[in-house]
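**Student:** Predicted model and sequence follow; I will ask about them next.
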Amino acid sequence: MAQIITFARTGGPEVLELHTVSVGEPGPGQVRLQQKAVGLNYADTYFRTGIYPVPLPSGMGVEAAGVVTAVGAGVDNVAVGDRVTYTGFTNTLGAYSSERLIPAAPLIRLPDGIDFETAACITMRGLTSAYLMRRIYPFQGHETIMLHAAAGGVGLILTQWAKLLGLTVIGTVSTEAKAEVARAHGCDHVINYSHEDVVARVREITGGAGVAVVFDSVGKDTFMASLDCLQRRGLLVCVGTASGKIEPFDPAILGRKGSLFVTRPALADYIADPAEKQALLTELFAHVAAGRIRIDIHKRYALADAAQAHRDLESRKTVGASVFTI
């Protein structure tokens, strides 16, 4: 029997429910997966609240790692006993489970140097960081970038990757404890937005020029400030809406603020091509296995504590990566 988390209505963390179910045998194109670690991502809250609408009732979570225990007809990309990880969107929804049936197509074989907990922390966050660093902007190695939530799971990976590319990183955080974590992972300048003016500090740090790229995972509360931190013809990358959806705005603002660019990319569009996905994975796994990018797990939860995990995530109590362990 397997433990799973589901939700039958959208709402707060209290809508998450723990159930015990029988998993059964995989059908054509499916595998049965004994899960060892499950990723906790801010995107999970978007499914729960309805920002990402899905038919209800539904499973929760899109990222996990484990061992293949059975394969269905037509499966040839993985075999029983393989160590695998996965991330996706609705095609992998239901990751909050100890055992599950899942399509074989999204599964990724794990290299020997990557353990299950690390895999559950880097498949979504790491691939996100990979395409943000390698596909969004043609970095030459001299640019200054800014990122919000610098002590978060994606923020810490982004910072380390940016330093490998020779970039100068400015990060924002809410507490001094988070500032220390960001600095320890390579952040060159840390701004505590609880008592510092982010735009003024960015202009001070950059000699008035602004930054080439802002990675903004906060959304509504930081959108305009992020624009004001950019240099002429700079790029704002909207990668999340932790504070709420960005309100409609007049595109003419972009011209008035320096002919700026804004994009809202999605991971799915950068891993849809199998060759591109594999290239990003190869680089990501190599950095992590070699220790060039380190993954520090802040907290481990049981599946039964999913609601509390979401509360911690939304109240910004988490630092770095958190996982559910099975």
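**Tutor:** Arrived safely. Residues are numbered from 1 along each chain as shown.

**Student:** Please make it C-alpha for all contacts and neighbour counts, starting now.
**Tutor:** OK.

**Student:** can you list contacts of stretch 14-27?
**Tutor:** If you take Cα atoms under 8 Å, 6 or more residues apart in numbering as the criterion, stretch 14-27 is touched by 1-9, 32, 48, 70-73, 99-102, 303-304, 306-307.

**Student:** Try it again at 6 Å.
**Tutor:** 1-7, 32, 72, 100 (Cα atoms under 6 Å, 6 or more residues apart in numbering).

**Student:** Can you get me a residue count around Y42?
**Tutor:** 18 (other Cα atoms under 10 Å).

**Student:** any idea how far it lies from S217?
**Tutor:** Distance, Y42 to S217, using Cα to Cα, to the nearest Å: 10 Å.

**Student:** mind listing what the closest residue in space to G50 that isn't next to it in sequence touches?
**Tutor:** Spatial nearest neighbour of G50, excluding adjacent residues (Cα to Cα, 6 or more residues apart in numbering): T10 at 5.7 Å. Residues in contact with T10, defined by Cα under 6 Å, 6+ apart, are 48-50.

**Student:** returning to that earlier point: could you redo the contacts of stretch 14-27 as a markdown table and give each row neighbour count?
**Tutor:** Below are the contacts of stretch 14-27 laid out as a markdown table (neighbours: other Cα atoms under 10 Å):
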| residue | neighbour count |
| --- | --- |
| M1 | 11 |
| A2 | 14 |
| Q3 | 18 |
| I4 | 22 |
| I5 | 24 |
| T6 | 20 |
| F7 | 19 |
| R32 | 24 |
| G72 | 18 |
| R100 | 23 |
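
**Student:** Just name the closest of those residues to G59, please.
**Tutor:** Set against G59, the nearest of those by Cα to Cα is T6 (4.4 Å).

**Student:** Surely the closest one touches P55?
**Tutor:** No - contact criterion Cα atoms under 6 Å: T6 and P55 do not qualify, at 11.8 Å.

**Student:** now stretch 182-200, how far from the centre of its chain.
**Tutor:** Centroid separation for stretch 182-200 versus its chain: 20 Å, with Cα atoms, centre = their mean, to the nearest Å.

**Student:** Other residues contacting that stretch?
**Tutor:** By Cα under 6 Å, 6+ apart, the list of residues contacting stretch 182-200 reads 150-151, 169-174, 229.

**Student:** One more pass at 8 Å, please.
**Tutor:** Stretch 182-200 is contacted from outside by 150-151, 156, 159-160, 163, 168-176, 179, 201, 225-226, 228-229, using Cα under 8 Å, 6+ apart.

**Student:** filter those to the buried ones?
**Tutor:** The neighbour-count test (16 or more other Cα atoms under 10 Å) marks 150-151, 156, 159-160, 163, 168-174, 179, 201, 226, 228-229 as buried among these.

**Student:** How about the secondary structure of the residue most central in space within the chain?
**Tutor:** Centroid check for the chain by Cα atoms, centre = their mean gives R125 as the closest residue, at 3.3 Å. What DSSP: H, G, I helix; E, B strand; the rest coil gives for R125 is helix.

**Student:** ok, now L236?
**Tutor:** strand.

**Student:** Second structure follows, compare the two:
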Amino acid sequence: MPTAVRIRQTGGPEVLEVADVDPGDPGPGELLVDVAAAGVNYIDTYHRSGLYKLDLPLTLGMEGAGTIAAVGPDVSGFRPGDRVAWQGHLGGYAQRALVPAKIAVHVPDGVPDETAAATMLQGVTAHYLVRSTYAVKEGDTILVHAAAGGVGLLLVQLAKARGARVIGTVSTEEKEQLAREAGADEVIRYDQVDFAEATRELTDGEGVAAVYDGVGKTTFDGSLASLAVRGFLVLFGASSGPVPPVDPQRLNAAGSVYLTRPTSAHYVRTREEIDWRFGELFAAVQDGSLKVRIGGRYPLADARKAHEDLQGRRTTGKLLLLP
């Protein structure tokens, strides 16, 4: 019987259990996929800890890639043997998973399964952030937190491709080098200096057009202080913890700035939007203009270690589980 990583209760990495799980046959609109690689993301830790409430028990994992084993009724455009990838649906931490056909995308030739899995959730996040939430334009200066992380490295590359000047924040020399290799024009070691002050210095006191902040609690105040007048604070995650309630008057005082808390589900609402975003992402991967760094590969049974490494800030790039 196929195995999967399940939780029966919320808590720390110790609640992750490897169990036999039979997903069953695909129902209407579903695909049964033999999973080749599953992505590990910060949202998985929110599900595991209970920060995001879900019914238990459940199989973790919001993205993956693999080969279709069977196709359910009322499915068109997919057949057994096709390579597919997906994001936005629980159940990826498994050897076999049921995936709604409406969110699956074909993996092009020349894109390995591991790269496809590593591109899905973080790739679509980076894409909607720079193309839609705040549409980066040529000449903008932006600030990217955790610039050597899975989303950060993609954000830097996509923003540079649109003609932006990119300032990144990192915590180690190794991460600084990775951010620069991805194209960051300036890198701030936030463990050594006040990043808001450094950002002001790098922009002649003006601040940046947008801050992409997936860290949350510990960076929020500095992010707000880094913005130019009418700038955008794009809060897309909370790796350091959730941001406390904010008085809207603070946005006025900071320069009539904007605050938004986007989530990927609101940016892939139609088949057309899914195909547009992943079409651009996979095309960039194929032509080499977007490099997806896989920072760690773990057997499915080592999901606990993957979570510990991710939350311990010991990783760069993308983490994958390999069933």
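**Tutor:** Received, thanks. Predicted, not measured: the structure shown is a model, and the values here were computed from it.

**Student:** quick one on the thing from earlier: what's the most distant pair in the contacts of stretch 14-27 of structure 1?
**Tutor:** Most distant of those, by Cα to Cα, are F7 and G72, 27.4 Å apart.

**Student:** who's in contact with L56 of structure 2?
**Tutor:** 7-9.

**Student:** want to throw the residues you listed into TSV with distance to Y267 of structure 2?
**Tutor:** Shown next, in TSV, are the contacts of L56 of structure 2 (distance: Cα to Cα, whole Å):
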residue	distance to Y267 of structure 2
I7	28
R8	31
Q9	30
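
**Student:** residue contacts, the counterpart of Y298 of structure 2 in structure 1?
**Tutor:** In structure 1, the residue paired with Y298 of structure 2 according to TM-score structural alignment is Y301. By Cα under 8 Å, 6+ apart, the contact list for Y301 of structure 1 reads 309, 322-325.

**Student:** Filter those residues down to just the ones in strands.
**Tutor:** Within the contacts of Y301 of structure 1, residues falling in strands by DSSP state E are 322-325.

**Student:** So which of the contacts of stretch 182-200 of structure 1 are in helices?
**Tutor:** 156, 159-160, 163, 176, 179, 201, 225-226, 228 (DSSP state H).

**Student:** Helix, strand, or coil at I5 of structure 1?
**Tutor:** Assignment for I5 of structure 1 (three-state DSSP): strand.

**Student:** Which element, helix or strand, includes the closest residue to it other than its chain neighbours?
**Tutor:** Spatial nearest neighbour of I5 of structure 1, chain neighbours left out: L18 (4.7 Å); criterion: Cα to Cα, 6+ apart. For L18 of structure 1, the element it lies in under DSSP states H and E is strand 17-21.

**Student:** That strand vs structure 2, average offset?
**Tutor:** Comparison of strand 17-21 of structure 1 with structure 2 after fitting gives an average deviation of 1.2 Å (mean Cα distance after the TM-score superposition for structure 1).

**Student:** what's the next helix or strand after that strand packed up against?
**Tutor:** Per DSSP H and E, the first helix or strand lying C-terminal to strand 17-21 of structure 1 is strand 30-39. Where contact means 3 or more Cα pairs under 8 Å, 6 or more residues apart in numbering; DSSP states H and E, strand 30-39 of structure 1 is packed against strand 64-71, strand 99-103, helix 116-134, strand 321-325.

**Student:** what about strand 30-39 of structure 1, how far off from structure 2?
**Tutor:** Averaged out, strand 30-39 of structure 1 is 1.0 Å away (mean Cα distance after the TM-score superposition for structure 1).

**Student:** Pull out the buried residues from that strand.
**Tutor:** Buried, per 16+ other Cα under 10 Å, within strand 30-39 of structure 1: 30-39.

**Student:** which residues sit against that strand?
**Tutor:** So strand 30-39 of structure 1 is contacted by 25-26, 61-73, 75, 95-104, 116-117, 120-121, 322-326 (Cα under 8 Å, 6+ apart).

**Student:** now it, how far from the centre of its chain.
**Tutor:** Its chain's average C-alpha position is 19 Å from that of strand 30-39 of structure 1, according to Cα atoms, centre = their mean.

**Student:** Next one: V136 of structure 2 relative to A209 of structure 2, how far apart?
**Tutor:** Distance from V136 of structure 2 to A209 of structure 2, by Cα to Cα: 9 Å.

**Student:** brain fart, R250 of structure 2
**Tutor:** 17 Å.

**Student:** okay, now Y52 of structure 1: neighbour count?
**Tutor:** 13.

**Student:** Likewise for A184 of structure 1?
**Tutor:** 13.

**Student:** Just send the contacts of stretch 14-27 of structure 1 back as TSV, with distance to A268 of structure 1 too.
**Tutor:** Below are the contacts of stretch 14-27 of structure 1 laid out as TSV (distance: Cα to Cα, whole Å):
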residue	distance to A268 of structure 1
M1	32
A2	28
Q3	28
I4	25
I5	24
T6	23
F7	23
R32	23
G72	25
R100	22
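
**Student:** Quick check: which element contains the spatially closest residue to V54 of structure 1 that is not a sequence neighbour?
**Tutor:** Distance criterion Cα to Cα, 6+ apart; nearest residue to V54 of structure 1, sequence neighbours excluded, is F47 at 7.1 Å. Using DSSP H and E, F47 of structure 1 maps to helix 42-49.

**Student:** post-alignment, that helix versus structure 2, mean distance?
**Tutor:** Per the superposition on structure 2, helix 42-49 of structure 1 and its aligned residues are separated by 0.8 Å on average (mean Cα distance after the TM-score superposition for structure 1).

**Student:** isn't E138 of structure 2 right next to A164, touching?
**Tutor:** Yes - between E138 of structure 2 and A164 a contact is recorded at 5.3 Å, counting by Cα atoms under 8 Å.

**Student:** Looking only at neighbour counts, state which of these two leads.
**Tutor:** Between E138 of structure 2 and A164, counted using other Cα under 10 Å, A164 has the larger neighbour count: 20 against 12.

**Student:** how close does the residue mapped onto the more buried one from structure 1 sit to E143 of structure 1?
**Tutor:** In structure 1, the residue paired with A164 of structure 2 is L167, using TM-score structural alignment. Using Cα to Cα, L167 of structure 1 is found at 5 Å from E143 of structure 1.

**Student:** At which residues are the helices of the stretch 201-323 of structure 2 located?
**Tutor:** With helices called from DSSP state H, counting those that start in this stretch, the stretch 201-323 of structure 2 shows them at 220-225, 249-253, 271-287, 303-311.
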